[in-house]
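[1] Make a model of this:
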Amino acid sequence: MPHLQDQLDEITANTRTLVQPERLAIGERAVEELFATGIEQKILGVGAKIPEFALPDANGRRVNSSDLLALGPLVVNFFRGRWCPYCVTELEVWRDLYPIVRERGGLLVAISPQTTRQSDFTQGQHNIPFPLLRDEECRVAEQFGIAYTVPDFQRQYYRSVLVNIPFVNGEESWRLPLPATYVIDMDGTVLYAEAHADYRVRPEPEDVLAHLPVRAH
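    Model (predicted):
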């Protein structure tokens, strides 16, 4: 199985060679401040029941969590958007592992605040076979305890590198989710939960899959 974190560390190493230190410091400060809020400790955790959700996919069709869970256990990946190379790398790793999820009787969805049009681009560009759902203003992410607002100093930085989050998300709230991965049993119970204030860190899919109950088809 490919090691996701190795791929992400490579992106970080490349970024450090390309971006000036004072600009890198802005991202470091944002991560430190977000971590200091204790948000990682407040996420919806193992043993909790997930809030039910119904969100539009890339085609605008509403996908209901209870319908998904009626079919099998669920892996839910919250990602920031197609503008984030770490998120795209993670989605591509899950794309390659999707047959394993299905073999085990599970389902997989990825949720972000980006518009359905952006999700459609992402799906086409990266051949994503599972649903990409739009969580407008991170309302569902909020219920999972993983939503936050990008601080002003970081907004200026994103604008300077042409990452237009209000455009990508279709609204002006500057709300994003922590990158987070959940495994949810068919009764809606959280079996696995991991989220990081540092967007450069993600759980290894192998560890996530170890918590996915195997269902006979």
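[2] contacts, neighbours, all on C-alpha from now
    Noted.
[3] and whichever strand or helix holds residue 35, how far out from the chain's middle?
    Under the criterion of DSSP states H and E, residue 35 resides in helix 21-36. Counting by CA atoms, centre = their mean, to the nearest Å, helix 21-36 is centred 20 Å from the centre of its parent chain.
[4] After it, heading C-terminal, what element do we hit next?
    Counting by DSSP H and E, what follows helix 21-36 is strand 54-56.
[5] what's the following helix or strand after that following strand?
    Toward the C-terminal end, the helix or strand that comes next after strand 54-56 (DSSP H and E) is strand 62-64.
[6] Tell me the buried residues in that following strand?
    By 16 or more other CA atoms under 10 Å, the buried positions in strand 62-64 come out as residue 63.
[7] residues of stretch 157-172 that come out buried?
    158, 165, 168-170.
[8] what does stretch 22-36 give?
    Neighbour counts over stretch 22-36 (16+ other CA under 10 Å) mark 27, 30-31, 34 as buried.
[9] Next up, the contacts around the residue lying closest to residue 209 once chain neighbours are set aside.
    Distance criterion CA to CA, 6 or more residues apart in numbering; nearest residue to residue 209, sequence neighbours excluded, is residue 101 at 7.5 Å. If a contact means CA atoms under 8 Å, 6 or more residues apart in numbering, then residue 101 has 107-108, 209 as its contacts.
[10] and the longest helix along the chain, how far from the chain's centre?
    If you go by DSSP state H, the chain has its longest helix at helix 85-103. Taking the mean C-alpha point of helix 85-103 and that of its whole chain, the gap between them comes to 12 Å (CA atoms, centre = their mean).
[11] what do you get for stretch 97-110?
    With CA atoms, centre = their mean, you get 16 Å for stretch 97-110.
[12] Can you get me a residue count around the closest residue to residue 9 other than its chain neighbours?
    Distance criterion CA to CA, 6+ apart; nearest residue to residue 9, sequence neighbours excluded, is residue 200 at 7.5 Å. A count of nearby residues for residue 200, using other CA atoms under 10 Å, gives 17.
[13] how about residue 200, what does it touch?
    8-9, 12, 86.
[14] please give me the structure for this one as well, since I'd like to look at both together:
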Amino acid sequence: MNTLKYLCLTLLLCSLNAVAAPISLPTELPELSATKPSKLGTHEVGVGVANGSKIKNFTIKSHQGRLTSFNDLIKQGDIMVVFYRGGWCPYCNMQIRQLTEAWPEFKRRGITPVLISADKPDASMMAQKTYDIPFPVLSDPKLTAHKAFNVVFKLPDELVKTYQDYGIVLKDWSGKKHNKFAVASAFIVDKNGVVKWGHSSNDYKTRPSVEQLIKAIDQLKAR
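    This next block holds a predicted model:
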């Protein structure tokens, strides 16, 4: 199944499940390339917070619409905040599946992935229902967390219609009018709210692999 066919089927299923009923997506997902070692742990120019930065508390909603504070998340231990573009992005769905399958490895290391997108709660719930994700999936259509980590991407006006032609109406996914979503990013944050490691890339088809993320975690713990 090629990417376009997968995307169209995903959007069709989502439109038929507007109230976040369980859905079954195709097992074939597009190929997601691992980040080159030389680029790992780097940020795009003007994107992402630096290592050593302390994230101020913010409150956003879970996929169930419940208020969740950043401080409550880190009280439970180190976390890995993963910003994804949205449930409409097949590459994000591939990453979510990989992270879900690797949950035992993260849990063994005492670190909890936290997924955040600009999707409204019912759209975020689609990801949760599809993969039975055992860690938090948070909804941030107001971009509060996105701004805290400096990962906001505004879709250029000339591409808004192009996305719509593919059936991706960002305002429907977020419930807002901003046509913004996250630069694909990952941050390892300790229980004090300090960023220990981060990565972002405008190339949404290339992201740190599970193996690369686990290696980064292990290297931090070995210091």
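[15] so the helix holding residue 35 of structure 1 matches what in structure 2?
    Counting by TM-score structural alignment, helix 21-36 of structure 1 falls onto no part of structure 2.
[16] So which elements touch that helix?
    For helix 21-36 of structure 1, the elements it packs on are helix 152-160, judged by 3 or more CA pairs under 8 Å, 6 or more residues apart in numbering; DSSP states H and E.
[17] ok, and what's touching the helix it packs on?
    Residues outside helix 152-160 of structure 1 that contact it (CA under 8 Å, 6+ apart): 23, 26-27, 30, 164-165.
[18] 10 Å - rerun?
    Contact with helix 152-160 of structure 1 is made by 23-24, 26-27, 29-30, 149-150, 162-165, 174, as judged by CA atoms under 10 Å, 6 or more residues apart in numbering.
[19] Following it in sequence, what is the next regular element?
    Remark: after helix 152-160 of structure 1, the chain's next helix or strand is helix 165-169, criterion DSSP H and E.
[20] check the fit of that next one onto structure 2 and give the mean distance.
    After superposition onto structure 2, the mean distance of helix 165-169 of structure 1 to its aligned counterpart is 0.6 Å, using mean CA distance after the TM-score superposition for structure 1.
[21] residue range for that helix in structure 2?
    Counting by TM-score structural alignment, helix 165-169 of structure 1 falls onto residues 170-174 of structure 2.
[22] which residues does residue 155 of structure 2 contact?
    Contact analysis of residue 155 of structure 2 by CA under 10 Å, 6+ apart lists 163, 170, 178-181.
[23] before we move on, what about residue 196 of structure 1?
    31, 34-35, 39-41, 43, 146, 177-181, 202-203.
[24] Just give me the match in structure 2 for it.
    Residue 196 of structure 1 maps onto residue 201 in structure 2, by TM-score structural alignment.
[25] Equivalent analysis for residue 124 of structure 1, please.
    Using TM-score structural alignment, the equivalent of residue 124 of structure 1 in structure 2 is residue 129.
[26] how many degrees apart are the helix or strand harbouring that match and helix 90-101 in direction?
    Here residue 129 of structure 2 sits within helix 121-131, counting by DSSP H and E. Taking axes from the mean of the first three to the mean of the last three CA atoms, to 10 degrees, one finds that helix 121-131 of structure 2 is oriented at 60 degrees with respect to helix 90-101.
[27] Let me see the residues that make contact with the match of helix 165-169 of structure 1.
    Against stretch 170-174 of structure 2 from outside (CA under 10 Å, 6+ apart): 18, 86-88, 117-124, 139-143, 155, 160, 163-164, 176-181.
[28] Helix, strand, or coil at residue 109 of structure 1?
    strand (DSSP: H, G, I helix; E, B strand; the rest coil).
[29] quick one: it and residue 76 touch, right?
    Yes. If you go by CA atoms under 10 Å, residue 109 of structure 1 and residue 76 touch, sitting 5.2 Å apart.
[30] ok so, going back, please identify the helix or strand for the residue nearest to residue 9 of structure 1.
    Assigned by DSSP H and E, residue 200 of structure 1 belongs to neither a helix nor a strand.
[31] roughly how far apart are it and residue 79 of structure 1?
    Using CA to CA, to the nearest Å, one gets 12 Å for the distance from residue 200 of structure 1 to residue 79 of structure 1.
[32] what sits in contact with each of the two?
    If you check residue 200 of structure 1 and residue 79 against CA under 10 Å, 6+ apart, the residues they both contact are 86-87, 179.
[33] of the residues you listed, closest to residue 59 of structure 1?
    Ranked by distance to residue 59 of structure 1 (CA to CA), those are led by residue 87 at 20.6 Å.
[34] What does the closest one correspond to in structure 2?
    So residue 87 of structure 1 corresponds to residue 92, using TM-score structural alignment.
[35] Number of residues surrounding that match?
    23.
[36] and if you look at residue 56 of structure 2?
    Residue 56 of structure 2 - counted by other CA under 10 Å - has 12 other residues nearby.
[37] With residue 196 of structure 2 instead?
    Around residue 196 of structure 2 there are 19 residues (other CA under 10 Å).
[38] Tell me the secondary structure at it.
    strand.
[39] Now do the contacts for it.
    Residue 196 of structure 2 makes contacts with 50-54, 78, 80, 187-190, 216-217, 220, as judged by CA under 10 Å, 6+ apart.
[40] Quick check: the counterpart of residue 216 of structure 2 in structure 1 vs residue 78 of structure 1, distance?
    Alignment note (TM-score structural alignment): residue 216 of structure 2 maps to residue 211 of structure 1. Using CA to CA, we find residue 211 of structure 1 at a distance of 17 Å from residue 78 of structure 1.
[41] higher neighbour count, these two?
    The neighbour comparison of residue 211 of structure 1 against residue 78 (other CA under 10 Å) goes to residue 78, with 27 against 16.
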